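# 3D, please:
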Amino acid sequence: MWRKSLLALSTFALAIGATTATPAQAAAYPTSTFYTSYGNNVVKGKITWYNKSAYIEGTIKSASECRWAYVEFRNGRDSVGRWFYPACGGDSRSFSDKFDTPYAGGFTHAKVWIGNEVDGVRWNGDQCRRTSSTCWDL
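All right, here's what the predicted structure looks like:
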């Protein structure tokens, strides 16, 4: 009797083990970290590169007047850019957005500037490549 119970218990344990799946590990996507400043104004954050898109998240800090972050993503075929809402008068503001492209492989590089949307001026910036975890001055 105990052999039947042991056999039944072993069969049950094997069945449970066979149907219990471990969670799939998330794919590791490349990231790039940027930091650029103009005086005491700062734009910093991270870009995550996906197959047909890129996601940017960051913070802009203004020392006094309003300052904007401008981001432009490029590949060999298209360019997508936009201004992010300003930080003004010593404030910090977070920003994030997803940029899409219809082309496989996604964007190859990005440029992130600190500037003034009112007159379209871009002062200092960083350039980031999909293949590098850090960005460098433009």
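
# from here on, contacts and neighbour counts on C-alpha atoms
Will do.

# tell me where this structure has strands.
31-38, 41-49, 53-61, 67-74, 79-87, 92-100, 109-116, 121-129, 136-137 (DSSP state E).

# roughly how far does the nearest residue to Trp123 once chain neighbours are set aside sit from Thr20?
Spatial nearest neighbour of Trp123, chain neighbours left out: Gly115 (5.3 Å); criterion: Cα to Cα, 6 or more residues apart in numbering. Separation of Gly115 from Thr20 (Cα to Cα, to the nearest Å): 53 Å.

# how about this one, so we can line them up?
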Amino acid sequence: MRRQTAAAVAAVSMLAGTIGLTPAAQAAYPTKSFDITYGATYARGKVTFYNRSVHVSGVERAVPSSGCRFVEVWTYNASGDLDFQAEVGGTCNGVVDFNVDVAADAPGGASYVVVKFWYRDSSWNNQRVLTSAKVLRP
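Coordinates of the predicted model:
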């Protein structure tokens, strides 16, 4: 009898794991896409808004004739004040993935995010913002 009970408990545990009975892990958070294109280069991805942070993931592309590219993410609270910023990615040739978590330490998290697409020369001495996208919390 003990053997059958242990087997039944194991079977139920395995079933619960396979059908995903973990409500916290299944919570949906608001997500918004962005697409920044500058000539033949781009940064594309999505922003996921959490209660005290944002997660930004995507891809960026650079071509050798256009210099290096990188992405910077800035979070803003409901008053429009800058909370935090983070630099991510960076390529001088090709397509690279990027992922970054940025704090948004305000009640309810960030109201919006600004994703900036930067240029740097290959010596990394000269740099400037090429363009940016404001991503509003849905």
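
# map the residue nearest to Trp123 of structure 1 across to structure 2 for me.
Using TM-score structural alignment as the criterion, the counterpart of Gly115 of structure 1 in structure 2 is Trp118.

# before we move on, what about Ala63 of structure 1?
Checking with TM-score structural alignment, Ala63 of structure 1 has Val63 as its match.

# burial count for its match?
Neighbour count for Val63 of structure 2, taken as other Cα atoms under 10 Å: 16.

# now Tyr85 of structure 1
For Tyr85 of structure 1, using other Cα under 10 Å, the count is 16.

# quick check, it in contact with Ala69.
Yes. At 7.5 Å, Tyr85 of structure 1 and Ala69 qualify as touching, with contact defined as Cα atoms under 8 Å.

# what is in contact with those two at once?
Residues touching both Tyr85 of structure 1 and Ala69 by Cα atoms under 8 Å, 6 or more residues apart in numbering: none at all.

# make JSON lines out of the strands of structure 1 and add distance to Ala15 of structure 1.
Listed next are the strands of structure 1 as JSON lines, based on distance: least, Cα to Cα, whole Å:
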{"stretch": "strand 31-38", "distance to Ala15 of structure 1": "41"}
{"stretch": "strand 41-49", "distance to Ala15 of structure 1": "40"}
{"stretch": "strand 53-61", "distance to Ala15 of structure 1": "41"}
{"stretch": "strand 67-74", "distance to Ala15 of structure 1": "50"}
{"stretch": "strand 79-87", "distance to Ala15 of structure 1": "52"}
{"stretch": "strand 92-100", "distance to Ala15 of structure 1": "43"}
{"stretch": "strand 109-116", "distance to Ala15 of structure 1": "49"}
{"stretch": "strand 121-129", "distance to Ala15 of structure 1": "48"}
{"stretch": "strand 136-137", "distance to Ala15 of structure 1": "55"}
